[in-house]
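# model this:
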Amino acid sequence: MKEALFLRLRKRLAVKPEAIITLGDICQIYWDGEREEAIKRMPIYRVEPSDGNLIIIDIMQVIQRLRQVYPEADLDIQGAPQIIVEVQNPRKQANPLLVAIVWLVLFIGSGLAIMNFHTDVSMPQVHQRIFYLLTGQKNQHPLWLQIPYSIGIGLGMILFFNHIFKKKINEEPSPLEVELFMYQQNLDQYYIQNENKENQRTKT
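Coordinates of the predicted model:
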């Protein structure tokens, strides 16, 4: 009885320009003994400059290539029908001046957003009212309420985003990371559904 060749396409792969993509790069493989190691080195696709930054490899390309070499193999295909290959071109070094400008704009914008929110909900009057209820005295600037409140906003943002600069507080993903993950999934689905025909070719 022939042992089946089990294949499961990975979801995403990052390669360098003009790389040769092998079956082991894009698939999890289970077969018998030496043939499994040999089949992992089988070339499936060669990245060309005209491919751009993203390539979609379909499982049918893999099956076609396998049938050329192992026509008798009993294939058992599992998982997703396509894999997205990202071509990682060398990144340009960020301009420090541009980074500083973007940081300044975001800092001012977020600060204005917080201040506008506090103005809309009359936060100064709320603090004054709380101070009066607790002490029985009127104070236009109840700093012992306002200062801890301001510090609490900063600490709350750190806990919410689960980051202190580049260091994570714990292993739980932050809401921003979850949103980025969902955005990436939607983006990948868009690429798959709008697959370019020129990326359907198989490189040997």
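# CA atoms for contacts and neighbours, from now on please.
Fine.
# find the centremost residue of this protein, please.
Centroid-nearest residue in the chain: F181, 4.7 Å away (criterion: CA atoms, centre = their mean).
# and it, how far from Y191?
In this view, F181 and Y191 are 15 Å apart by CA to CA, to the nearest Å.
# how far away is the residue nearest to the centre of the chain from Q88?
For F181, the distance to Q88 - CA to CA - is 19 Å.
# okay, strands next: where are they in the chain?
5-9, 12-15, 20-22, 27-30, 43-46, 54-58, 75-79, 82-87, 163-164, 167-168 (DSSP state E).
# now do the same end-to-end measure for stretch 32-46.
27 Å.
# how far out from the middle of the chain is the lengthiest helix in the chain?
As assigned by DSSP state H, the longest helix anywhere in the chain is helix 96-120. Counting by CA atoms, centre = their mean, to the nearest Å, helix 96-120 is centred 25 Å from the centre of its parent chain.
# repeat for stretch 68-78
33 Å.
# got the contact list for it?
With contact meaning CA atoms under 8 Å, 6 or more residues apart in numbering, stretch 68-78 is reached by 2-9, 67.
# next up, for comparison:
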Amino acid sequence: MSNNKVYIKLEKKVSITSDTNVKISDIAKVIADEVLKREIEEINIYEIGKQKKSLHSVDIVDVIKKIRNVHPEVDIESIGEKDIVIEYLNGEKKPSSMWEFIKVAFVCLIIFFGASVAIMTFHTDVAMPEVHQKIYKMFTGNSIDKPYIIQIPYSIGLAVGIIVFFNHFWLKFENSPTPLEVEIDKYQDELYKCTVEKIKKRNIG
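This is a model prediction of the structure:
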């Protein structure tokens, strides 16, 4: 590696808790000659300011300018994100584990009962009990109101099908991401882009 070659990889988001002066080492990974790397990592890149708003952003152009002011001779190449979101926590206390557990349990209950109602209303709309009765009569020639021999396997199969499709419980057949994880990643990417744009508009205004 050339002694004046520097690779910079910005993270997508970092959290700052104590120091209001943000250094390059706080927001990026630096690949360079060891001495040069330490000097670059100590460069102050951003100051939170007196307002101490919770969200800030820095783009790679600002990082390159700061480095060039100190080391004009270096050749800089960006291999990471174009922007980084800096979250200033301002010494906020971490919520208690009990409160976090209560919130998670509450959300799980809402999702469980909401999904249960959705499944039941769907089965009512498509007249699933009548379908089971007709299937039972088709194979046995008899008519009964509650063909449990069909309904019980159907209910078990419905639960197993959901588990296999989302692949997110104790059954882990492969290392590929689940559909839910893919959607979460998409949401996080869109949230990152929206946050950066919002901060830039706020700074311009």
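# and the furthest pair within the contacts of stretch 68-78 of structure 1?
K2 and L9 (22.1 Å; CA to CA).
# quick check: N53 of structure 1 touching I84?
No. Between N53 of structure 1 and I84 there is no contact under CA atoms under 8 Å: 10.2 Å.
# more neighbours: which of these two?
Neighbours per residue (other CA atoms under 10 Å) separate N53 of structure 1 from I84, with I84 holding more: 21 against 15.
# tell me the contacts of the more buried one?
11-13, 54-57, 188, 192.
# same check on V58 of structure 2?
46, 83-86.
# try 7 Å this time
83-85 (CA atoms under 7 Å, 6 or more residues apart in numbering).
# in structure 1, which of those remain in contact?
Among these, the ones still in contact in structure 1 (both residues aligned by TM-score structural alignment, their matches' CA atoms under 7 Å) are 83-85.
# just to revisit the earlier point, more neighbours: which of K2 and L9 of structure 1?
L9 (24 against 8).
# trace the more buried one over to structure 2, please.
Structural alignment (TM-score structural alignment) places L9 of structure 1 against L10 in structure 2.
# separation between the spatially closest residue to its match that is not a sequence neighbour and P177 of structure 2?
Nearest non-adjacent residue to L10 of structure 2, counting by CA to CA, 6 or more residues apart in numbering: A28, 4.4 Å away. To P177 of structure 2, A28 of structure 2 is 27 Å away according to CA to CA.
# what about those two, which has more around it?
Between A28 of structure 2 and P177, counted using other CA under 10 Å, the more crowded position is A28 (22 against 13).
# give the full set of residues in contact with that one.
Applying CA under 7 Å, 6+ apart, one finds that A28 of structure 2 lies in contact with 8-11.
# distance of I83 of structure 1 relative to M42 of structure 1?
17 Å.
# do L176 of structure 1 as well
Taking CA to CA as the measure, L176 of structure 1 falls 39 Å from M42 of structure 1.
# more neighbours, those two?
Using other CA under 10 Å as the criterion, L176 of structure 1 and M42 rank with M42 on top: 18 against 12.
# good, wrapping up.
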